[in-house]
Every structure is written in C-alpha cells, then in structure tokens.
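Visitor: model the following, please.
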Amino acid sequence: MDVGRVKWFSESQGYGFIEHIDGREVYFHYTAVVKNRYQPRLTDGVEVEFDLLTTTSGYEASNVRVFER
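Guide: From the prediction side, this is the model:
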C-alpha cells in the first residue's frame, strides 16, 4: 500500500487527487474508495493509503481508505 494526502476531492464531480508521499499527483474516482460506514469523509489534507496503478493516463489510486496508525 502507498500513502499520501487528499489534495482535492469533489463529491459532486466524483473524483479527486491524492498527493503521494513522494510528491506525485494521483487521480482517484469515488468508486475506488473502500466503503466502510466507520470511515471518516475524505476531505482535503486527510492521510490515506491506497494501491497505486500506472495507467496510460498517468497514476491512479484504487482501494483508497483513510490511513489509520
């Protein structure tokens, strides 16, 4: 799992970007967020963990969840 912070997320548009710990910008779609009723809402600055995919369009996150220490 990779770690980063939500840089920007729009519930109305259904997507956002994560700033990877190494500075890369990673796209994510709301369907990539793991559904858990106990998980806090994704807001700017929230630390998350995710699986990093490399696509023809760039980096994309899957299995996004709030990072718990």
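
Visitor: alpha carbons only for contacts and neighbour counts from here, please
Guide: Will do.

Visitor: how about the strands in the protein?
Guide: Ranges of strands in the chain, per DSSP state E, are 2-10, 15-20, 25-29, 47-55, 58-66.

Visitor: quick one more, to check against the first:
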Amino acid sequence: METGTVKWFNNAKGWGFISRFDGTDVFVHYSKIEGDGYRTLRQGDSVQFQCKDGPRGRFAEFVRVCERLSA
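Guide: Here you go, the predicted model:
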C-alpha cells in the first residue's frame, strides 16, 4: 500500500486525483474508495491505496482515508 494526498476530487462526477510522494498523480474513481454508504474524498485528505496500470494509465484502488481534513 502507498500513502498519498488527495489533489482534488469532484463529488458530482465521482473522480479525482491523488498525489503520490514521488510527485506523480494517480486517477481515483469513487467505486475504488473502501467503505459503506456515500464514498467521497476531500482535497488534502491523507489516503492509503494500491496503484494499478490500466488502459488509460495508472489508477488507485483499495483507497482508504487515513486522515480527513475538517470541512
């Protein structure tokens, strides 16, 4: 598992990007966020995830929020 920071996440569209510690960004879709109920991320959240290669590039899966910034 890697750790990164949410760069931005669009709740209406259900996707965004996570900044990895090496400076690269990884696509994230709401369906890859672990948890029950409404799944979302906030800019600045610290997250753990696994990075996979897909047909359109790298994406995050098994995403878990480690530390959530207050709204």
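
Visitor: please state their TM-score.
Guide: Counting by TM-score structural alignment, normalised by the length of the first structure, the TM-score of this superposition works out to 0.84. Behind it: 66 aligned residues with a C-alpha RMSD of 1.8 Å.

Visitor: quick one: which of the strands of the first structure is nearest residue 41 of the first structure?
Guide: strand 58-66 (8.5 Å; C-alpha to C-alpha).

Visitor: one step back: format the strands of the first structure as a markdown table; extra columns: distance to residue 35 of the first structure and mean neighbour count.
Guide: Shown next, in a markdown table, are the strands of the first structure (distance: least, C-alpha to C-alpha, whole Å; neighbours: other C-alpha atoms under 10 Å):
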| stretch | distance to residue 35 of the first structure | mean neighbour count |
| --- | --- | --- |
| strand 2-10 | 16 | 19 |
| strand 15-20 | 15 | 21 |
| strand 25-29 | 13 | 20 |
| strand 47-55 | 13 | 16 |
| strand 58-66 | 8 | 19 |
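
Visitor: between those, which gets nearest to residue 39 of the first structure?
Guide: strand 58-66 (6.7 Å).

Visitor: and that closest one against the second structure, how far off on average?
Guide: Here strand 58-66 of the first structure, set against the second structure after superposition, deviates by a mean of 0.6 Å using mean C-alpha distance after the TM-score superposition for the first structure.

Visitor: so that strand versus strand 47-55, what angle?
Guide: Counting by axes from the mean of the first three to the mean of the last three C-alpha atoms, to 10 degrees, strand 58-66 of the first structure lies at 150 degrees to strand 47-55.
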